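Colleague: Show me how the following folds:
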Amino acid sequence: MKRWRPRGLAARIIVLTLLALVISQCVSYLSFRSGRQGFIEHMISDYMSQSVISVDHSLRYAKPGHEGDLVRSLSSRPVHFDLVRRPPHCAAHNADSRRYARDFAERLNVSLSRVRVCVGRGLMHSQHGPGRMAVELAFRRDDGRWLDVRQRLPGQIEHWAQASLRNLLITLALMSVAVIFASRRITRPLLDLASAAERYGRGERIRPIRERGSDEIKRTIVEFNRMHERIDRFVAERTRLVAALAHDLRTPITALRLRLEFLPDDDNTRAMNATLADMAHMSEAALTFMREEASAEATRRMDLTALVDAVAEDYRAADAPVRFEPGAPIPLVCRPVAIRRALRNVIDNALAYGEIAELALADSGQQVVIEVADRGPGIGEAEMDKVFDAFVRLETSRNRETGGVGLGLSIARSVIRAHGGDITLANRPEGGLVVRMTLPRARM
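Modeller: Next up, the predicted model:
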């Protein structure tokens, strides 16, 4: 049942509106049919009762032996009169015939035994067959003979039902067009909002959404635009602050290195000089990272398989042990330069501490996973989150002699999360570490 339940707001509006229309039409049809049936019965009973009273009264003034001719002369196409000695024989007595009989007996002010009623087809024949439904009323006169009246029922219910069904289908078709058009206009601002939120979650730069729709939807869009503006302003201020700190650190570091030039050359001065060089390297790396974060690279659709293969080819050209077997093209909307930078940082990390980098791509339809595996000593489970912190280097398995300032994985995670994905680490059963970068696909 849940499989056929509409998920979208527009689809639910359409289904609920059309369902309400169908229910209202069905209720109207049943109500009208019931009222129509009662009206027809009342009209037939009143007309036939009055006819029987009038004809019975006229027969009192007819010449003896000419009563039958007088009665038959009063017949017409929809109504037939006759004077018979025996009451009509009905094939079956149903609820309609019993209801008519009680009504006629009450209107004629006689006992029910003096009334016979038949309701059905075949009571009045025509040249085209048995004809439509009819009512036959037989009234026993005082002389013992029966005055027989046959009346066709106006219009068949089946024909009216077909016309009602045709009108219902026409109304549904017109209402469907109107509801679909209206629901799309109602839900279009929500679709724009969802698309903007999805693109903003992937790190794309978006413009403020046009404020339109109902008051509730317009207010939601206004708040989203304000949130977007505040987040952009906060990120820009943070980036400028960190970049300014990294830039301002150059002056005291340079001053300290100049003062060391006037001190004797011994182990202490060489150690301090190395520490200052390390600090300068860290500040430069932080400044470079902040500049790259502040750069506005536009997202575009590209082949991720070709991008990964191109990066791997650059390493292979430099005789670096990087392996990758390209497969089918994987189209993805992303920032290619940023993805390339994150991938290089992870590969450099694998080559520095794991001897080799083995790349793999997996596409699940909803997301794409880039795996970079090495054959190093791996990382302890308790330390896997720490390596993503800026300027963190694990001394046990990632010592300082290999170089770097501890920003590689931090930059990679920042890039991947800016695309709406995530990056995780796991130790391989056969030894080594595997880095998984998950990138969501854009929702179409």
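Colleague: make it CA atoms for all contacts and neighbour counts henceforth
Modeller: Fine.
Colleague: Sketch out the helices for this protein, chain order is fine.
Modeller: Here the chain has its helices, by DSSP state H, at 9-59, 67-73, 95-108, 157-201, 215-248, 250-260, 267-294, 304-317, 336-354, 408-418.
Colleague: now the ones you listed in a markdown table, with mean neighbour count and distance to L361?
Modeller: Converted to a markdown table, the helices of the chain look like this (neighbours: other C-alpha atoms under 10 Å; distance: least, C-alpha to C-alpha, whole Å):
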| stretch | mean neighbour count | distance to L361 |
| --- | --- | --- |
| helix 9-59 | 15 | 36 |
| helix 67-73 | 16 | 97 |
| helix 95-108 | 17 | 77 |
| helix 157-201 | 15 | 22 |
| helix 215-248 | 15 | 31 |
| helix 250-260 | 13 | 41 |
| helix 267-294 | 16 | 26 |
| helix 304-317 | 17 | 7 |
| helix 336-354 | 20 | 12 |
| helix 408-418 | 22 | 15 |
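Colleague: In a markdown table, list the ones you listed along with distance to A134.
Modeller: Formatted as a markdown table, the helices of the chain follow (distance: least, C-alpha to C-alpha, whole Å):
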| stretch | distance to A134 |
| --- | --- |
| helix 9-59 | 10 |
| helix 67-73 | 18 |
| helix 95-108 | 11 |
| helix 157-201 | 13 |
| helix 215-248 | 61 |
| helix 250-260 | 109 |
| helix 267-294 | 89 |
| helix 304-317 | 80 |
| helix 336-354 | 84 |
| helix 408-418 | 81 |
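Colleague: Which one of these lies nearest to V149?
Modeller: helix 9-59 (7.4 Å; C-alpha to C-alpha).
Colleague: how far off helix 95-108 does that closest one point, in degrees?
Modeller: 50 degrees (axes from the mean of the first three to the mean of the last three C-alpha atoms, to 10 degrees).
Colleague: what's helix 9-59 packed up against?
Modeller: Helix 9-59 sits against helix 67-73, helix 95-108, strand 146-152, helix 157-201, with contacts defined as 3 or more C-alpha pairs under 8 Å, 6 or more residues apart in numbering; DSSP states H and E.
Colleague: this one as well, want them side by side:
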Amino acid sequence: MKRFWPRSLLGQVLLVVAGALLVAQAISAVLLFRASEDRRMQRTVGSLALQLTAASSGALAGPSGERLGERFGPMRAMRGAHERFGPRRMRIERTDRPPALPRDRAEPAIRAALRTVLAEQGLRGSDDLRVTSRSALSDPRVLRRIEMGRPFAPEMHLERARIVLASVPDGQGKWITARAISQPRDPQALRALVAQTFVLFVVLMLAIGLLLRRITRPLAALTRRVEAFARTPDSVAPLLPEGPDDVRRLIEAHNAMEARIGAMLDEKDVMLGAIGHDLKTPLAALRVRIESVEDDAERERMAAGIEDIVRTLDDILSLARVGRASEPPERTDLGALAASVVEEFEDMSQPATLAEGPRVVAPVHVTWAKRALRNLVANAVRYGGEAQVSVLREGNRAVLRVTDDGPGIAPDRLSTITDPFVRGEASRNRETGGAGLGLTLARAIAEAHGGQLVLENRPEGGLRAELRLPL
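Modeller: Modelled structure (predicted):
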């Protein structure tokens, strides 16, 4: 079911309306068909009832002894009533037994309705009523009438019509048989219903489609704007409000929110720049002043502390600026990018290797991508002793994978290890860990590219960290 269910608002509404319309038309068609069948049967029952009562009026008496002909008035009035109920009656037949042909078909529904009518009129013998039908062109009386040059009206459609025969005993050893032509179902009615459904379907779908397009077009533009703003929250011209008033108000509210967020981000950049300048200046002065410390060990510890503060400050400033690039991403060979990062670690005599793989090109901010991969390799070297780097392509994603043979990460900490200042190792010593911003920065860089950072413990031991970036 989900496979055929549209994902867009326009498709879902059109599909639901189309389904509801088809169901409603199907119910309407069934009701119309049943009403048409009821009318056809009522015409046939009425014609047969009038013939039988008229034929029996001279032979059978009602419950109070009067003649049925006297109860129903002159035959002229009977014929006028008969014309209202159905086609002109055929001649009544009196025989020793009910007429029958091999292919006659019993009509229990017509028999039940006709028996009720005859019983209400007080006609005796209705309990023995027999009703059958046959093809019109197989009935001897119809064929004899045609041979005598008395054709039926064209609207009779004898090739498709049926003759309904109703026989009742007359109380004198004879059977009175009445005939009525049951007209076939009109194919024009079905075609008219199909045409009506088609016209209604087209008009309704067109009207709803135009209305939904007026709603979904500005919503689609707003969605694209939100997605673009999430990737690069740059200050651009506000989105033009359009569509119904509710959608216009939504777009105007988004424009106001976007302008406020942009102003806050600009203020943040200015503030961080000032903080970085104000902190690095006294740190540089401290680095100069510690040179006067005579104890070499104490001087080195003080210098290492200053370097820790500077690196942590650089990480914080980098994390704050992710997503605020001034230049668009450029298509880059990720294999060459990974090779340059691995060479940096090899130059520092740290164990990092690059596996051969396919050439994968993706749009990235080179500086950010290098920084993210560098942080992953540094973590693998620090905690696993060695980093194995590979570049892969999986579907529409490029994967920068870093694996190690270390202890991995406790399963209950995998979901929080990328939070700021959360570390896999409890100490704050730069030699064994750090400030806990490396994975946070890598995750932020991946998300700024529309990708994600995935961390998994390997079954054979160690950690697998993947930067998955869209191609």
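Colleague: Tell me how the two chains score on TM-score.
Modeller: The TM-score (TM-score structural alignment, normalised by the length of structure 1) is 0.68; 421 aligned residues with a C-alpha RMSD of 5.3 Å.
Colleague: Of the helices and strands packed on helix 9-59 of structure 1, which is nearest L21 of structure 1?
Modeller: Among the helices and strands packed on helix 9-59 of structure 1, helix 157-201 sits nearest to L21 of structure 1 (C-alpha to C-alpha), with 7.6 Å.
Colleague: mean deviation of the closest one from structure 2?
Modeller: Helix 157-201 of structure 1: mean distance to aligned residues in structure 2 after superposition is 4.8 Å, counting by mean C-alpha distance after the TM-score superposition for structure 1.
Colleague: Using CSV, lay out the helices and strands packed on helix 9-59 of structure 1 together with distance to A352 of structure 1.
Modeller: Output for the helices and strands packed on helix 9-59 of structure 1, formatted as CSV (distance: least, C-alpha to C-alpha, whole Å):
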stretch, distance to A352 of structure 1
helix 67-73, 118
helix 95-108, 96
strand 146-152, 102
helix 157-201, 32
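Colleague: out of those, nearest to Q37 of structure 1?
Modeller: Nearest to Q37 of structure 1 among the helices and strands packed on helix 9-59 of structure 1 is helix 157-201 (8.9 Å), distances taken as C-alpha to C-alpha.
Colleague: quick one, that closest one and helix 408-418 angle?
Modeller: Going by the same axes, to 10 degrees, helix 157-201 of structure 1 makes 150 degrees with helix 408-418.
Colleague: Next, the angle from helix 157-201 of structure 1 to helix 215-248.
Modeller: Using the same axes, to 10 degrees: helix 157-201 of structure 1 against helix 215-248 is 10 degrees.
Colleague: And the nearest residue to L239 of structure 2 once chain neighbours are set aside, how close does it get to L143 of structure 2?
Modeller: Nearest non-adjacent residue to L239 of structure 2, counting by C-alpha to C-alpha, 6 or more residues apart in numbering: N255, 6.6 Å away. Distance, N255 of structure 2 to L143 of structure 2, using C-alpha to C-alpha, to the nearest Å: 85 Å.
Colleague: what does R34 of structure 2 give?
Modeller: 31 Å.
Colleague: likewise A35 of structure 2?
Modeller: 32 Å.
Colleague: Next: E37 of structure 2.
Modeller: 27 Å.
Colleague: P238 of structure 2 too?
Modeller: 85 Å.
Colleague: Also P169 of structure 2?
Modeller: 25 Å.
Colleague: between these two, who's got more neighbours?
Modeller: P169 (23 against 14; other C-alpha atoms under 10 Å).
Colleague: can you tell me which residues contact the closest residue to G203 of structure 1 other than its chain neighbours?
Modeller: Closest residue to G203 of structure 1 apart from its sequence neighbours, by C-alpha to C-alpha, 6+ apart: A418 at 4.5 Å. Contacts for A418 of structure 1 (C-alpha atoms under 8 Å, 6 or more residues apart in numbering) come out as G201, R202, G203.
Colleague: A418 of structure 1 -> structure 2?
Modeller: Using TM-score structural alignment, the equivalent of A418 of structure 1 in structure 2 is A448.
Colleague: cool, and T239 of structure 1?
Modeller: Using TM-score structural alignment, T239 of structure 1 sits opposite D269 in structure 2.
Colleague: what's its match in contact with, if anything?
Modeller: D269 of structure 2 is in contact with A320, R321, counting by C-alpha under 8 Å, 6+ apart.
Colleague: how close does it sit to E456 of structure 2?
Modeller: On the measure of C-alpha to C-alpha, D269 of structure 2 and E456 of structure 2 end up 34 Å apart.
Colleague: same question, V341 of structure 2
Modeller: 22 Å.
Colleague: on that earlier part again, among the contacts of A418 of structure 1, which one lies nearest to V119 of structure 1?
Modeller: Among the contacts of A418 of structure 1, and counting by C-alpha to C-alpha, the member closest to V119 of structure 1 is G201, at 74.3 Å.
Colleague: since we're on the nearest residue to the closest one once chain neighbours are set aside, how many residues are nearby?
Modeller: Nearest in space to G201 of structure 1, with sequence neighbours left out and distances taken as C-alpha to C-alpha, 6+ apart, is G420 at 5.2 Å. Using other C-alpha under 10 Å, the number of residues around G420 of structure 1 comes to 19.
Colleague: Pretty sure G420 of structure 1 sits against G203.
Modeller: Yes - with contact defined as C-alpha atoms under 8 Å, G420 of structure 1 counts as touching G203 (6.9 Å).
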